[in-house]
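In: From the sequence below, what's the structure:
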Amino acid sequence: MAKQNTYYLVEADILPEVIVKTARAKELLSKGEVATVTEAVEAVGISRSVFYKYKDGILPFYEASRERIVTITMELIHEFGVLSNVLQTVAKHQGNVLTINQTLPLQGLAIVTLTMETKSMDIDIPSFLEQLINLKGVKKAQVVGHNEQNIN
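Out: Predicted structure coming up:
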């Protein structure tokens, strides 16, 4: 029988320093801020052996939510093409829209709730939200919930 992994959600400040530094090194690599593992471990002050020992056991919260359903709420300015640009951004990063709901615009703003599958996305959720917020006409974007069930 295959070993089943157990996961815990803990605050970073109670973790050993090497675990936090390993997570930071992985983040530097994933964001392209460094090109190699050697550069990443030097930047955070750990050895390569420590990095390789812990790298597969530590995941940022949002990365751990891969293969999950995420619900994002947004405030959009009521202008032509704003929602289309949001949906293009979802598609660009291989998100799969499951539901989308939009309120009637009031005082030039519409509230949009988007539920999507993140399994195939090529970007983490915080970076994705940042891209959404930087789109013209998007006033606010935030995760309001996620479902831990996988979609088959």
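
In: can we go C-alpha only for contacts and neighbour counts from here?
Out: Fine.

In: which residues of this structure fall in strands?
Out: Secondary structure of the chain by DSSP state E: the strands cover 69-77, 96-102, 109-117, 138-147.

In: And the residue most central in space within the chain, how far from Asn101?
Out: The centroid of the chain falls nearest to Ile125 when counting by C-alpha atoms, centre = their mean (1.7 Å). In this view, Ile125 and Asn101 are 20 Å apart by C-alpha to C-alpha, to the nearest Å.

In: follow-up on the earlier one: what count of nearby residues applies to the closest residue to the residue nearest to the centre of the chain other than its chain neighbours?
Out: In space, and not counting its chain neighbours, Ile125 is closest to Tyr62: 6.0 Å by C-alpha to C-alpha, 6 or more residues apart in numbering. As a burial measure, Tyr62 scores 11 neighbours (other C-alpha atoms under 10 Å).

In: Can you name the residues that contact Tyr62?
Out: Contact analysis of Tyr62 by C-alpha atoms under 8 Å, 6 or more residues apart in numbering lists 124-126.

In: what's the longest helix in the chain?
Out: In terms of residue count, the longest helix belonging to the chain (DSSP state H) is helix 17-30.

In: Reformat the strands of the chain as a markdown table; add distance to Phe51.
Out: Listed next are the strands of the chain as a markdown table, based on distance: least, C-alpha to C-alpha, whole Å:
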| stretch | distance to Phe51 |
| --- | --- |
| strand 69-77 | 30 |
| strand 96-102 | 33 |
| strand 109-117 | 30 |
| strand 138-147 | 30 |
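
In: Let's compare: structure for the following, please.
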Amino acid sequence: MAERYYVVREDILPEAILKTIQVKELLSSGGAATVHEAVERAGLSRSAFYKYKDGVYALNEIARERIVTISMDLEHRSGVLSRVLGLIAGQEGNVLTMNQSIPLQGFANVVLSVDISQLAGELSELLELLGRQIGVRKALVIGQG
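Out: I've put the predicted structure just below:
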């Protein structure tokens, strides 16, 4: 069966779900150092927290997580990949994974998974900047999620 998602108004959620969200917020903000401490403060059992924690997310939390897969053909020269990674970091992108092929005919294909949730500007601007970098033959998004 395919997963289905719903947007539900907070005031009709069961108490255990609301407290699970509270525990997750305590943990992410540093308001509690451990799950034990957070569930105690929220008044929730550990078993209820573990039952719901992977299925409950605040809507803004889901919207923040934006990951794109970018494929590039780079010249096989010293510093090209380093400049590309520096450019992405300078635009507040966060490289999560990287895969590079063996260079053939002077070019290597590099595929990056990049978290763009904090990106300074639009994805199209980042692609344009990447495409203008010395040593980058092409840069395009091949996946988005």
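
In: Mind checking the TM-score on these two?
Out: In this superposition the chains share a TM-score of 0.56, using TM-score structural alignment, normalised by the length of the second structure; 86 aligned residues with a C-alpha RMSD of 1.6 Å.

In: Flag every buried residue along the longest helix of the first structure.
Out: Under the neighbour-count criterion of 16 or more other C-alpha atoms under 10 Å, helix 17-30 of the first structure has 18-29 buried.

In: What span of the second structure is it aligned with?
Out: Under TM-score structural alignment, helix 17-30 of the first structure has no counterpart anywhere in the second structure.

In: Give me the distance from that helix to the chain's centre.
Out: Distance, stretch centre to chain centre, for helix 17-30 of the first structure: 16 Å (C-alpha atoms, centre = their mean, to the nearest Å).

In: Which elements pack onto it?
Out: For helix 17-30 of the first structure, the packing partners by 3 or more C-alpha pairs under 8 Å, 6 or more residues apart in numbering; DSSP states H and E come out as helix 37-44, helix 48-54.

In: Most tightly packed of the ones you listed?
Out: Most buried of these, by mean neighbour count (mean count of other C-alpha atoms under 10 Å): helix 37-44, with a mean of 17.

In: Need the contact partners of that one.
Out: Under the contact criterion C-alpha under 8 Å, 6+ apart, helix 37-44 of the first structure has outside partners 21-22, 24-26, 28-29, 34, 47-48, 51.

In: Reformat these as a markdown table; add distance to Lys139 of the first structure.
Out: Shown next, in a markdown table, are these (distance: C-alpha to C-alpha, whole Å):
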| residue | distance to Lys139 of the first structure |
| --- | --- |
| Lys21 | 34 |
| Thr22 | 34 |
| Arg24 | 29 |
| Ala25 | 32 |
| Lys26 | 31 |
| Leu28 | 28 |
| Leu29 | 30 |
| Val34 | 31 |
| Ser47 | 42 |
| Arg48 | 42 |
| Phe51 | 39 |
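
In: Let me know the closest of these to Gln131 of the first structure.
Out: Taking C-alpha to C-alpha as the measure, Gln131 of the first structure lies nearest Leu28 of the contacts of helix 37-44 of the first structure, at 18.3 Å.

In: Buried ones in the longest helix along the second structure, by neighbour count?
Out: The longest helix of the second structure (DSSP H) is helix 15-29. Neighbour counts over helix 15-29 of the second structure (16+ other C-alpha under 10 Å) mark 16-24, 26-27 as buried.

In: In the first structure, point out the residues matching that helix.
Out: Helix 15-29 of the second structure corresponds to no residues in the first structure, going by TM-score structural alignment.

In: helices and strands around that helix, which ones?
Out: helix 35-42, helix 46-52.

In: what packs against the last one?
Out: Applying 3+ C-alpha pairs under 8 Å, 6+ apart, one finds that helix 46-52 of the second structure contacts helix 15-29, helix 35-42.

In: Let me know which of those helices is the nearest to His76 of the second structure.
Out: With C-alpha to C-alpha as the criterion, His76 of the second structure lies closest to helix 15-29 of those, at 41.2 Å.
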